[in-house]
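In: just coords:
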C-alpha cells in the first residue's frame, strides 16, 4: 500500500536551526531517500517551495477565485513529502519517525487511496 509522508515545518523552527543543523537535516533526507530507494519503497519525494509562492484556488458559482498563500491560517506549512510503498502503516510510521523534521515540527502519515474508489 502507498503512504504519503507529509513533512511540516514553520518559519520559527527553521530559523532556530544552526547552519550545521540544517546541513544535518539535508544529509539525513539524502540518506533516508537513498535507503528507501535501494529497498524499493520510494515512489517519489520532493521538497516544496516557500508557502508565500503558493496560490489557493476555489470555484464558487462558476467563478474561479485565487488567493495568495496557503489555505490554512496556521504557523505550520507543508514543506515536502515522500510517497512510499510499505507493507503496512506501522512501517510507514517507522520511516516518518526517522525523518529529521519529526524532531522539530511533525510528519503526517496518510494512506493513499486506491484509484478504484473510496475505500477509506
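Out: All right, it came through fine. Source: prediction; values computed, not measured.

In: only C-alpha atoms for contact and neighbour calcs from this point on.
Out: Will do.

In: so what touches the longest helix anywhere in the chain?
Out: If you go by DSSP state H, the chain has its longest helix at helix 19-38. Residues from elsewhere that reach helix 19-38, judged by CA atoms under 8 Å, 6 or more residues apart in numbering: 42-43, 45, 84, 98-101.

In: quick one, strands of the chain?
Out: Per DSSP state E, the chain carries strands over the ranges 2-9, 42-47, 55-60, 63-68, 77-85, 106-111.

In: ok, structure two:
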C-alpha cells in the first residue's frame, strides 16, 4: 500500500541555522532518501517552495476565488513529502520516524486512495 509521508516544519527556522547546520540537515535528508531508495520503497518525493509562493483557490458562489499564500496560517508549513510503498501503517510510521523532518517538525502519514487513471480514449 502507498503512503504519503508529509513533512511539516517551520520554514523560518531554516534561516536561523548556520551554514554547517544547514549542510548537516541536507546530508541527513540525502541519507534518508538513499535508505528509502535502497529499500526500494520510495515512489516519489519533492521539496516544496516556501509558502510565499503558494496560491490558494476556492470556489465562492461557483466562481474561482484566488488568494496569494497558503490556505492556513500555522506554526508549521508543509515543506515536502515522500510517497512510499509499505506493507502496512506500522511500516510507514517506522519510515516516517526515521525521516529528519520528525526531529525538527512533524510528520503526517496518510494512506493513498489509489484511483486508476485511464486515457480519454480508454487505452
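Out: On my side now, so go ahead. As the structure is a computational prediction, the values presented were derived from the model and not from experiment.

In: hmm, back to that, which of the contacts of helix 19-38 of structure 1 has the most neighbours?
Out: Neighbour tally across the contacts of helix 19-38 of structure 1 (other CA atoms under 10 Å): the maximum, 24 neighbours, falls on residue 84.

In: surely that residue and residue 6 touch.
Out: No: using CA atoms under 8 Å, residue 84 of structure 1 is not in contact with residue 6, being 11.0 Å away.

In: quick revisit: how close does the longest helix of structure 1 sit to structure 2?
Out: With mean CA distance after the TM-score superposition for structure 1, helix 19-38 of structure 1 departs from structure 2 by a mean of 1.4 Å once superposed.

In: and the angle from that helix to strand 77-85?
Out: Here helix 19-38 of structure 1 points in a direction 30 degrees away from that of strand 77-85 (axes from the mean of the first three to the mean of the last three CA atoms, to 10 degrees).

In: what comes up buried for helix 19-38 of structure 1?
Out: Neighbour-count burial for helix 19-38 of structure 1, counted by 16 or more other CA atoms under 10 Å, picks out 25, 28-29, 32-33, 36.

In: ok, residue 75 of structure 2 - contacts?
Out: 9-10.

In: try the one 5 residues further on
Out: For residue 80 of structure 2, the set of contacting residues under the criterion of CA under 8 Å, 6+ apart consists of 6-8, 45-48.

In: and with 6 Å instead?
Out: Going by CA atoms under 6 Å, 6 or more residues apart in numbering, residue 80 of structure 2 touches 7, 46-48.

In: without its sequence neighbours, what residue ends up closest to it?
Out: Leaving aside its sequence neighbours, residue 80 of structure 2 sits nearest to residue 47 (CA to CA, 6 or more residues apart in numbering; 4.1 Å).

In: if you skip the residues just before and after it, what's nearest to the corresponding residue of structure 1 for residue 84 of structure 2?
Out: In structure 1, the residue paired with residue 84 of structure 2 according to TM-score structural alignment is residue 84. Using CA to CA, 6+ apart and skipping residues adjacent in sequence, the residue nearest residue 84 of structure 1 is residue 42, 4.7 Å away.

In: kind regards, and thank you for your time.
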